[in-house]
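>>> Give the three-dimensional model of this entry:
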Amino acid sequence: MVVIHSNVEYTGDRYVASYPPEELNTEFKRKYPPDPFGEETSANARVWKVYKDEATAHDKSLLDGWNKTLDILLIFAGLFSAVATAFVIESYKLLQPDYEEYIAGALFAALSSRNGSGALDQALDLQDPNDFVPLRASRWLNGIWFTSLVLSLVVAFLCILLKQCIEEYSSRVSAPFPSLRHWSRRRTFYFDGMTEWALPVFVAILPLLLHAAVFLFLTGLALLLWSLDSINAAWILAVTSALLLFYVVSIVVPFLRPSCPSSTPIPRLLSKSIHLTHLRILSVVSQLAVREQIPLAFGWSPSEGPCTRLTFYVQFPVQYLILLVRRSIRYLLPAKVTEALTISYWKLRNSLTSSRAHLAGSRPYFLQLSKRETDRVDAYALRWLITTSPSSSVVSVGFQAIGSLSPWSPVVDVLRCASDLQAAVRRCLQDMYPRMLSNQHVMVFSEADVARDFRSAVCVW
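All right, here's what the predicted structure looks like:
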């Protein structure tokens, strides 16, 4: 049994519990000393120090990886563009009349006429350059190679833009700050902005564009050789097909075997999108059997702002149609079936919310730091710290900081709606109870830690 001793003092506007000085018995507590009870979210509180270190390490690893990827793409795109340009310079001539061939034919006809060897027939066979029409194969060849060259130049151009965006983000985050909480708000705002504007998606797609440029170039090379030497063209086409097959397999296999080393950001993005779409479809289907009045997939509430024409003409009819189907299902399906579908709906809805948050991230949408937006950004920062860090100590610090807020705080209201946060809180509490019920003689937690955990649990729920 754990007995918690504390003194309660009245500070004029609220009661504040005080505890004996906490023992710094772990490396984590020595690095991040606990805050006074009730000051866990102050301007320079421990939670913001932990957040700054965790976010800095996360950003350093992420941005370094992006910069290395973009550097490699820039070098390869430059070399590939030079090679493709050399071929394009020769291939585009196939789209123009060959005046040299026409002049050579005319000279040959003139010389043959002197010898009286049928030059008139040869002169009549000469084609007027103004009537020249490119061959279909020449058009395909130049279209493929020009597309390949344009894709490589687009990749190089976007690499430069993305490197500028990364540098701008780094300068914004590393700018001077008046307090650790201010830094956390600023970093959360700009980091979520990168996610909102799909910067990671652009970085992941650029290699795909360059791969497409390479395959187009190889296809055009086989097409060029086909009119010159069909055997060599068939060999180049076979090698290109084998390479394309290997490339497709390297993308598909990570879906089936997560341990596959060929995993890239492309399979991860595709997997998340497919998973999100699948959950969305199952959630809408299961939603039709839900008895209670719950938020609908196409619902609207006054808190979302004024009702738009799209909501009035599209979402309202769909909402009423779903309600009508629900009422009809009550009489068509047994109660046990509808109850099972209701349970499956809530499970799918929670999974859908968690997957969407993991895929799209948080979405602050105002630059002004008003009170409402500041609370929202604070909630996003605490949520990121709790749900992202693999360290239980970091999760505990973020969770304990919630308890210093009032239960009706807008920050807490935002946190209550995050299903991924609730899962992390359950993990934190499940980790706390075994520690309290164990018979270990060495106590790695203090009375204030237990009070902070319970206070945060009461605040969230």
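
>>> hey, let's count contacts and neighbours off CA atoms from now on
Fine.

>>> Could I get the full set of strands for the chain?
Along the chain, the stretches classed as strands by DSSP state E are 7-10, 15-18.

>>> Against Ile281, how distant is the closest residue to Leu282 other than its chain neighbours?
Distances taken as CA to CA, 6 or more residues apart in numbering place Leu348 nearest to Leu282, at 7.3 Å, with adjacent residues excluded. Using CA to CA, to the nearest Å, Leu348 is found at 10 Å from Ile281.

>>> cool, and Leu269?
To Ile281, Leu269 is 18 Å away according to CA to CA.

>>> So between the two, which is more surrounded?
Set side by side, Leu269 and Ile281 give different neighbour counts by other CA atoms under 10 Å, the larger being at Leu269 (16 against 12).

>>> Okay, Thr277 and Val201: tell me how far apart.
Using CA to CA, Thr277 is found at 17 Å from Val201.

>>> Equivalent analysis for Leu367, please.
Where Val201 is concerned, Leu367 sits at a distance of 23 Å (CA to CA).

>>> which of the two has more neighbours?
Val201 (14 against 9).

>>> which residues sit in contact with that one?
Contact partners of Val201, counting by CA atoms under 8 Å, 6 or more residues apart in numbering, are Leu269.

>>> list the contacts for the residue lying closest to Arg372 once chain neighbours are set aside?
Nearest residue to Arg372, sequence neighbours excluded (CA to CA, 6+ apart): Pro410, at 7.6 Å. For Pro410, the contacting residues are 372, 375-376, by CA under 8 Å, 6+ apart.

>>> quick check, nearest of these to Pro34?
Ranked by distance to Pro34 (CA to CA), the contacts of Pro410 are led by Asp375 at 23.0 Å.

>>> hang on, the earlier thing: tabulate the strands of the chain (a markdown table), appending mean neighbour count and distance to Val88.
Listed next are the strands of the chain as a markdown table, based on neighbours: other CA atoms under 10 Å; distance: least, CA to CA, whole Å:
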| stretch | mean neighbour count | distance to Val88 |
| --- | --- | --- |
| strand 7-10 | 10 | 82 |
| strand 15-18 | 14 | 77 |
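
>>> one more, for comparison:
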Amino acid sequence: MSRFNHLSTDGDASSTPAGEKDPLNAFWQKYLELMEEDDERRAHEWDGNTTGILTFTGLFAATVAAFVIEGYKQLSVDSGDETVELLKLLIAIQNSTALPISSAINDSSFDAPVVAVISNALWFCSLVISLGCALLATLVQQWARDYKRDMKSRNKLDEDLLSRAYNHIYLRMGVDLYGMDQIVYVIVSLMHLSVFLFAGGLLLFLFPLNSIVAWYTTAVLGLLGAAYIVASILPIYHSGCPYRTPLTYLLAAIAYLFSWIAQCVARSLYALGSHLPWRCRSSPSSQVQPPLQIKIIHRRRRLHRSHAPILRTKHFVYALSRYMSHQTLVTDAEIASLLHALLRMVNEQVLPDSRPGCIDHLCENQNLQTKLQAWAWDPSHTRDMAADAQISVLHFSCVLLQRLRRIDDSDTTEEHRVLMKHCASILLNIIGPNGSLGPRMRGDTRCMFRARCALFYMRHFLLSLSGGDVSRRHYRASLEVPSSDKSRQFSRGAESMAGELLTLLNTSLYNVLDMVDIPGVHHAPITDGPSCLVPLHDAGCCRSPNGPPTHMAACNVLTLIAHVMYTPEHDRNIYLSSELSFPNTFYFDEESVKGPLPFWAWYEYFKMKEEDQQLPPSVEFQMIIQNVDRLIGLRAVRSGLYESFIDALRNLQDHVDTRVMPYKLEGHGGFGPWAKKRMTARHTPVQPTASAHDIRKTTV
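So this is what the prediction gives:
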């Protein structure tokens, strides 16, 4: 199981209320709409550029051919000269005159002038290159028409939205990979080369004929060449200069190479301890970009009937970059919807081994970092969002926190620390009593359940990150806690350093989202800062927000069961019915030889002391055991789901003193839904008292 399988905290499209558009489908639909205009533009540019090349190539090839016809005669013996020499010889014989025999006749071999050979070679090369450019231009036009036809065929094929999006990504990435845009530029570069070859051959052809004409032609060609070189060099020193030529990238590569060599030399001198003047120590400051990499276009259409994960990190990065470059996200709701779509895409459509790379890309995205900073500094941004948008932001913050805290300390940068601070602040702002947990979200039990499941995994992740030791510095986060949320427990240093994020998530003063309304159980005043988790034991180890990690892990699982039990059945079943939600949300994805652990086997990772297992159970736990029939409805959701939660309750029951429990589950906890046991009542139902010391009632 992948380390990011828990990302799918939203389930499938069935969890989207009727009348609302699925954010993931909305993302792909918007992507295709934005790319349609760009596809038309690219194909039009290819066709327009090659049309101009064909026109110029036709005129230029005709000019070169005229000079070739005239110049190739110098490569062989002139038949006219031979005729004149023979006539002279015949006249001399007739007059019996002794005349020297012409060398042209005596010599059996003919050597063409070197200048003529070179000039003709240049002209023939120029002619062949120009004809090759014409052929390539016609091919590019054909490829452009094929590209337009492939893009248009998506409206004719029997494809759904996701298949069209996948095919578009593969086609567009193929165009970029195989350098369709660069091929047009290569044709232009070859045409420039053919012009230079023709000019060189022209000068060599003129000098033997007439030096005056040759020098005038050289002067004109020199001026044109100087202007061409200046136009090629200017963009290297000023990136805003539009006068780019094919020579620009060659010169930029040379300058880049010299700059790299100079920096290597400077580092070597510094390493050797050389004392050089400041002007000599300064490395070249010209910032030159390397030349374009001539990449190269595989076009193959696929029908994706199965929506199994097939995308890789490069596909995810490509789709997101193209979407962000064409779409302007203004409102917070639009950005939250995008985050929701991205998380679902990573979990449902990206291959497991590529998911960490996708999350890393999101962590490095400057636009998202800026928005997270704004949300962390001003909670009103998230407070005004709809419930679904708030949950999307909550999920995104949890995912980034989990990914960033997996990074080794040696690889953690200052930007990572700042981003962790912002994500933690957003998390506390959303789940806090004075944050963005507004009336709309309080009444939306479906969104509340989704958020609670995300916090369940987040809390377990924090516990397991350092083997259950909450005193390690991994848990310390530089958080900005609102001043109005201070309590006596966190009054010292609460504004600059909130302390342990796990403790804050367990404190009812900062986390009202996890508080469960258990009928018949009262609660202690919230100002005292008790734990928001459902306690397993009737002792401070489970009622304190900073109790032992093993007890926190047990209370975390018990709180999840309470959420499942007391959430309206319809909202709960919609979420749990998804094939992606349950195993990915409720499985502990540990990077160990044990592999991923099911949530009911929490005790395999957090070992509780034997003496702690004999502590009396809390009233809340006894009430949950008494009302376990509320979980029977899970049998209709999925096979084995009900048995899994019952198994979790048995495991928790094995860690308390059952002698004082009026109701209990028979048997002992195990691994799997196959252990079928029955619940029996030994005594009368538990009668909770109204004491705020040992029992409590939490409200949402």
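
>>> picking up where we left off before, so can I have CSV of the strands of the first structure showing distance to Val83 of the first structure?
Shown next, in CSV, are the strands of the first structure (distance: least, CA to CA, whole Å):
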stretch, distance to Val83 of the first structure
strand 7-10, 77
strand 15-18, 72
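
>>> Compare those and report which one is nearest to Ala77 of the first structure.
Nearest of those to Ala77 of the first structure, taken as CA to CA: strand 15-18 at 62.6 Å.

>>> how distant is the lengthiest helix in the second structure from the center of its chain?
Of all segments of type helix in the second structure, defined using DSSP state H, the longest is helix 23-71. The chain centroid and the centroid of helix 23-71 of the second structure are separated by 30 Å under CA atoms, centre = their mean, to the nearest Å.

>>> who wins for proximity to Arg435 of the first structure among the strands of the first structure?
Of all the strands of the first structure, strand 15-18 comes closest under CA to CA, at 22.6 Å.

>>> Packing partners of the closest one?
In terms of contacts (3 or more CA pairs under 8 Å, 6 or more residues apart in numbering; DSSP states H and E), strand 15-18 of the first structure is packed against strand 7-10.

>>> what does stretch 99-111 of the first structure contact?
For stretch 99-111 of the first structure, contacts defined as CA under 8 Å, 6+ apart pick out 119-120, 122-123, 126-127, 129.

>>> Where in the second structure does it fall?
Aligned by TM-score structural alignment, stretch 99-111 of the first structure falls on residues 79-91 of the second structure.

>>> Looks like the residue nearest to Leu282 of the first structure contacts Leu279 (just checking).
Yes - at 6.4 Å, Leu348 of the first structure and Leu279 qualify as touching, with contact defined as CA atoms under 8 Å.

>>> And the contacts of Pro410 of the first structure, which is closest to Phe246 of the first structure?
Among these, and counting by CA to CA, the member closest to Phe246 of the first structure is Arg376, at 46.1 Å.

>>> Identify the residues contacting the nearest residue to the closest one once chain neighbours are set aside.
Sequence neighbours aside, Val411 is the residue nearest to Arg376 of the first structure in space, at 6.0 Å (criterion: CA to CA, 6+ apart). Contact partners of Val411 of the first structure, counting by CA under 8 Å, 6+ apart, are 375-376, 378-379, 405.

>>> Just the buried ones from those, in ChimeraX syntax?
Buried residues within those, by 16 or more other CA atoms under 10 Å, are selected in ChimeraX with:
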select :375,376,378,379,405
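
>>> thinking again about what came up before, can you tell me which of the contacts of stretch 99-111 of the first structure are in helices?
Those of the contacts of stretch 99-111 of the first structure mapping onto helices are 119-120, 122-123, per DSSP H.

>>> Please work out how many residues are found near the nearest residue in space to His326 of the second structure that is not next to it in sequence.
Distances taken as CA to CA, 6+ apart place Leu34 nearest to His326 of the second structure, at 6.4 Å, with adjacent residues excluded. Leu34 of the second structure has 16 neighbouring residues, counting by other CA under 10 Å.

>>> Tell me which residue of the first structure lines up with Leu34 of the second structure.
By TM-score structural alignment, Leu34 of the second structure lines up with Glu54 in the first structure.

>>> where exactly do the helices run in the stretch 151-300 of the second structure?
Using DSSP state H, counting those that start in this stretch, the helices of the stretch 151-300 of the second structure run over 161-177, 180-206, 211-237, 246-271, 278-281.

>>> again, but for the stretch 301-450 of the second structure
313-326, 332-349, 355-364, 366-377, 380-383, 387-406, 414-431, 439-442, 445-465.

>>> Let's have the ones you listed in a markdown table, adding distance to Ala92 of the second structure.
Formatted as a markdown table, the helices of the stretch 301-450 of the second structure follow (distance: least, CA to CA, whole Å):
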| stretch | distance to Ala92 of the second structure |
| --- | --- |
| helix 313-326 | 86 |
| helix 332-349 | 97 |
| helix 355-364 | 93 |
| helix 366-377 | 95 |
| helix 380-383 | 111 |
| helix 387-406 | 103 |
| helix 414-431 | 99 |
| helix 439-442 | 120 |
| helix 445-465 | 112 |
